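In: sequence-free structure coming up:
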């Protein structure tokens, strides 16, 4: 605040404007005459001299260490070298740092320590502080955009009796009073759809934590944040438009541009984005038209000739997805919607209006990643039960990520659900994209880590 207010104060000028400032001591020079003080708004220099401060105070000030949190009172000046400063007349030690901060020139460079002791990482690295401020702003702007579009923000249960809404392995727990098993939610989807059935609003969304008991890598953390939204009387075409407009709006509001840089890639988020069918993309890249293949075993043979790893018990849709992820996905740097997914791998999506082997589903791909997943939602309770039963069979045969059958959700569909478009997006990945962060751990303040004493 002071830096902005006094940006035009000439070098060597002093004012009679008196302030109280407080922050963390980040540097001490000339035996305490000059101190760099940092707070949430930035850094300011403190100038202390016996001409301006009581001798006993000066003596006590020499006991202040780097890392201490100190309050100063004084007037604003700019040094002859142009440094905005507070000419201190008094100070008070507010909190003592008992542990030393990392040495300035080497800083906090150990990655494990940075994630385990994020508080130290934040103290030492302005770019880390900036990332988490941008994360907050990104979420704020998502809410702002959706409010303008008439969406109602809602909350749904985190503890659930059935793990469904996504293909993932859940965390399980036990409720003692009710003597029943519960899972932490793996997705937001099914309760939001219940709200569409109930008519609380024709447009609902939730931003919340989900939990999946799976691996950890640069794009996956067991505890993560996502947004899901649902719009009645819409389909996946509407969701494509909404997705690209929302991401572009957030980028413009947060970064001031829709053209961003991620690593070595220049990415243009300006709508409209390309739309490509999954099967068409595969045919274009490999020459193979999987729509002409009906038998799963034949699809597996063809995939193996393309040097794609597939399991011998995969169905046709799983093979198509495996070929796509191996041959196409890494090259999708500019934003695009990959549309019309196989029915077998899309248990919650509506059957395609022109081809019953496919669904009206798309995934948004940017920088070789999946950013969003969306459908024309399946609203037929009979078809939904059939697909849940197929998932249950897969789970019984050892697929730990297959969805569980949710009877209450099917009951809700039996009351009638309007045609609906839905979309889910990983907030953490969006933050990675807009902050040029190379791992999800850089955008989650406290990522999941193995305890030091449990190596």
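Out: Nice, thanks for sending it over. Small disclaimer: the values here were computed from a predicted structure and weren't measured. Numbering: from 1, shown residues only.
In: all contacts plus neighbour counts: C-alpha atoms, from now on.
Out: Noted.
In: longest single strand anywhere in this protein?
Out: strand 14-29 (DSSP state E).
In: What is that strand packed up against?
Out: strand 34-39, strand 69-78 (3 or more Cα pairs under 8 Å, 6 or more residues apart in numbering; DSSP states H and E).
In: Ok, which of those comes nearest residue 164?
Out: Judged by Cα to Cα, the one of those that comes nearest to residue 164 is strand 34-39, at 44.4 Å.
In: Can you mark which positions in that closest one are buried?
Out: Of the residues in strand 34-39, those buried by neighbour count under the rule 16 or more other Cα atoms under 10 Å are 34-38.
In: Strand 14-29 and the helix or strand following that strand, what's the angle between them?
Out: The element immediately downstream of strand 34-39 (helix or strand, assigned by DSSP states H and E) is strand 42-47. Counting by axes from the mean of the first three to the mean of the last three Cα atoms, to 10 degrees, strand 42-47 lies at 100 degrees to strand 14-29.
In: can you give me how far the following helix or strand past strand 42-47 is from the chain middle?
Out: Beyond strand 42-47 on the C-terminal side, the first helix or strand identified by DSSP H and E is helix 55-61. Computed by Cα atoms, centre = their mean, to the nearest Å, the chain-centroid distance of helix 55-61 equals 48 Å.
In: Report the buried residues of helix 55-61.
Out: Of all the residues in helix 55-61, those buried under the rule 16+ other Cα under 10 Å are 58, 61.
In: now the strands: where do they sit in the stretch 351-455 of the chain?
Out: Taking DSSP state E, counting those that start in this stretch as the criterion, the stretch 351-455 of the chain contains strands spanning 361-366, 369-376, 420-426.
In: swap in the stretch 51-200 of the chain?
Out: All strands of the stretch 51-200 of the chain, identified by DSSP E, counting those that start in this stretch, fall at 69-78, 84-95, 152-153, 159-160, 172-175, 180-184.
In: Next up, a structure to set beside the first:
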């Protein structure tokens, strides 16, 4: 029984018909296998080596060499061709491939019967001798084949691959099967996460877990997802950030804590934003935002060395250096430079800042004060231009409700964002530990929400109670893990670094 994979020059209806025919053909093979006493979906198999280790163990076999060494390998069949009484299969496991050189006479009888019913996409085990063919191809010459999982759907045509972006995100298992670059990206992600944990562990941080269901959507300015707990008959919110719970742990005496967490924000989607995303948040007693800048630089550098082996990267064809030390510059100075207004100050009245916004076509709202207007100018004119890693420091109080007021400057906080390749990768503060100041900030947020700001924070009495217990000086950090992976993997859509990104539900055919 043969099958022909769908081709791009047929209509969608024709393609669906061909797919249905292929699936029907493969289901018939399943029945044939069972009729012959072969279970198409066995429970266990025991390879003696991985394909990658096999390839590494025999790097220089001369053509025609028979080693006499016997191995058992397993993987997915990604190519199959026959030449009379000789068949060739290509077995893939992760990124490694090895050829199965299959003279029919060398196979036991059950394996001969199985060979004719194999398709690309099937999972297969093989036991046999390691050799190099006359053309020098490293191969295993099986004495026996074991079907490990029959594939009912075909792999994409190898000449056209899986080019449909929507299909790649929706069927990540298929993407990982046929796209080596997808496998590279997620190996990079794993290396980043491991490196971040290792750096914090080396510094004495304790990894913790805090709730994902919150009674109050706090810790960031964002719209939450709302759900309902039936037993308690109360609404709960998927966390938008773990910040307030983590700081309560520091108030309880845990000096250094961190969490690599999934957070959720019920907002728009873009190449930089997914409603479900991964953050690293850390908090350290006795530290300020300058200490946290040093930590952030070390984290990013360790992740880069672990994931790509260098601090000198290329992103979108343009070099970017993580060698450090990263530039540190205030938000106000960047706005002054971008607008050509070196005299600008937060002491200027709102009318002056509105004129600056109007001159640069920055949209504003009537309720915004000088700090918010300055932030809008910065985001419109400056942020996207910052390429090499830059700590943008000293954000206005108005837009930093959880950050400590600057020790010397009255209108700003000790807050920074790390910007690289034109986007934010981290946000951090010298944390606000004065409960009365925090209550006043929360009350201002409540007023902003009443005035129509859907992203303003509510007043969180349990957190204020923890602050009133007493908090030490503290430095806090939030790192967008997905964005760090995007930077280090040189990809430009956040959905490329999330295994199963949020998508619109499929429409049934």
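Out: Here it is on my side, so go on. Keep in mind the model is a prediction, meaning the values are calculated, not measured.
In: Nearest approach to residue 190 of the first structure belongs to which of the strands of the stretch 351-455 of the first structure?
Out: Distances from residue 190 of the first structure to each of those were compared using Cα to Cα; the minimum, 10.9 Å, belongs to strand 420-426.
In: who's in contact with residue 89 of the first structure?
Out: With contact set as Cα atoms under 8 Å, 6 or more residues apart in numbering, residue 89 of the first structure has these partners: 48, 52-54, 72-75.
In: out of those, which are buried?
Out: Here the buried ones among those, as counted with 16+ other Cα under 10 Å, turn out to be 48, 53, 72-75.
In: which one of those is nearest residue 93 of the first structure?
Out: If you rank these by distance to residue 93 of the first structure using Cα to Cα, residue 72 comes first, at 8.9 Å.
In: State the distance from the closest one to residue 44 of the first structure.
Out: According to Cα to Cα, to the nearest Å, residue 72 of the first structure stands 11 Å off from residue 44 of the first structure.
In: nearest to residue 237 of the first structure, of the strands of the stretch 51-200 of the first structure?
Out: Set against residue 237 of the first structure and scored by Cα to Cα, those come closest in strand 152-153, at 20.8 Å.
In: The second structure: matching residues for that closest one?
Out: Using TM-score structural alignment, strand 152-153 of the first structure lines up with residues 206-207 of the second structure.
In: Please list the residues outside that stretch that contact it.
Out: Counting contacts by Cα under 8 Å, 6+ apart, the residues touching stretch 206-207 of the second structure from outside are 256-259.
In: centre of the chain versus that stretch, how much separation?
Out: 21 Å.
In: Stretch 149-158 of the first structure now?
Out: Here the centre of stretch 149-158 of the first structure is set off from its chain's centre by 18 Å, with Cα atoms, centre = their mean.
In: Secondary structure element holding the aligned residue in the second structure for residue 238 of the first structure?
Out: Using TM-score structural alignment as the criterion, residue 238 of the first structure maps onto residue 291 of the second structure. Assigning secondary structure by DSSP H and E places residue 291 of the second structure in helix 289-308.
In: List the buried residues in that helix.
Out: Buried-residue list, helix 289-308 of the second structure, by 16+ other Cα under 10 Å: 289-290, 292-293, 295-307.
In: about what we covered before: have a look at how far, on average, the match of strand 152-153 of the first structure is from the first structure.
Out: On superposition with the first structure, the mean distance recorded for stretch 206-207 of the second structure (mean Cα distance after the TM-score superposition for the first structure) is 0.5 Å.
In: thinking again about what came up before, would you reformat the contacts of stretch 206-207 of the second structure as a markdown table and include distance to residue 271 of the second structure and neighbour count?
Out: Formatted as a markdown table, these follow (distance: Cα to Cα, whole Å; neighbours: other Cα atoms under 10 Å):
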| residue | distance to residue 271 of the second structure | neighbour count |
| --- | --- | --- |
| 256 | 33 | 25 |
| 257 | 31 | 23 |
| 258 | 27 | 24 |
| 259 | 25 | 21 |
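In: Show me these that map onto strands.
Out: The strands, defined by DSSP E, take in 256-259 from the contacts of stretch 206-207 of the second structure.
In: separation between the closest residue to residue 487 of the second structure other than its chain neighbours and residue 364 of the second structure?
Out: For residue 487 of the second structure, the nearest residue in space outside its immediate sequence neighbours is residue 315; the separation is 6.8 Å by Cα to Cα, 6 or more residues apart in numbering. When Cα to Cα is applied, the distance between residue 315 of the second structure and residue 364 of the second structure equals 33 Å.
In: And residue 467 of the second structure, by the same measure?
Out: When distances are taken as Cα to Cα, residue 467 of the second structure and residue 364 of the second structure turn out to be 34 Å apart.
In: Compare the two (neighbour count), which wins?
Out: The neighbour comparison of residue 467 of the second structure against residue 364 (other Cα atoms under 10 Å) goes to residue 467, with 22 against 14.
In: Can you give me the distance of the more buried one to residue 56 of the second structure?
Out: Counting by Cα to Cα, the separation of residue 467 of the second structure from residue 56 of the second structure is 57 Å.
In: Do a quick rundown of the helices in the stretch 251-400 of the first structure.
Out: 278-286, 296-305, 316-327, 381-396 (DSSP state H, counting those that start in this stretch).
In: Out of those helices, flag the one nearest residue 231 of the first structure.
Out: When the helices of the stretch 251-400 of the first structure are compared for distance to residue 231 of the first structure using Cα to Cα, the nearest one is helix 381-396, at 18.5 Å.
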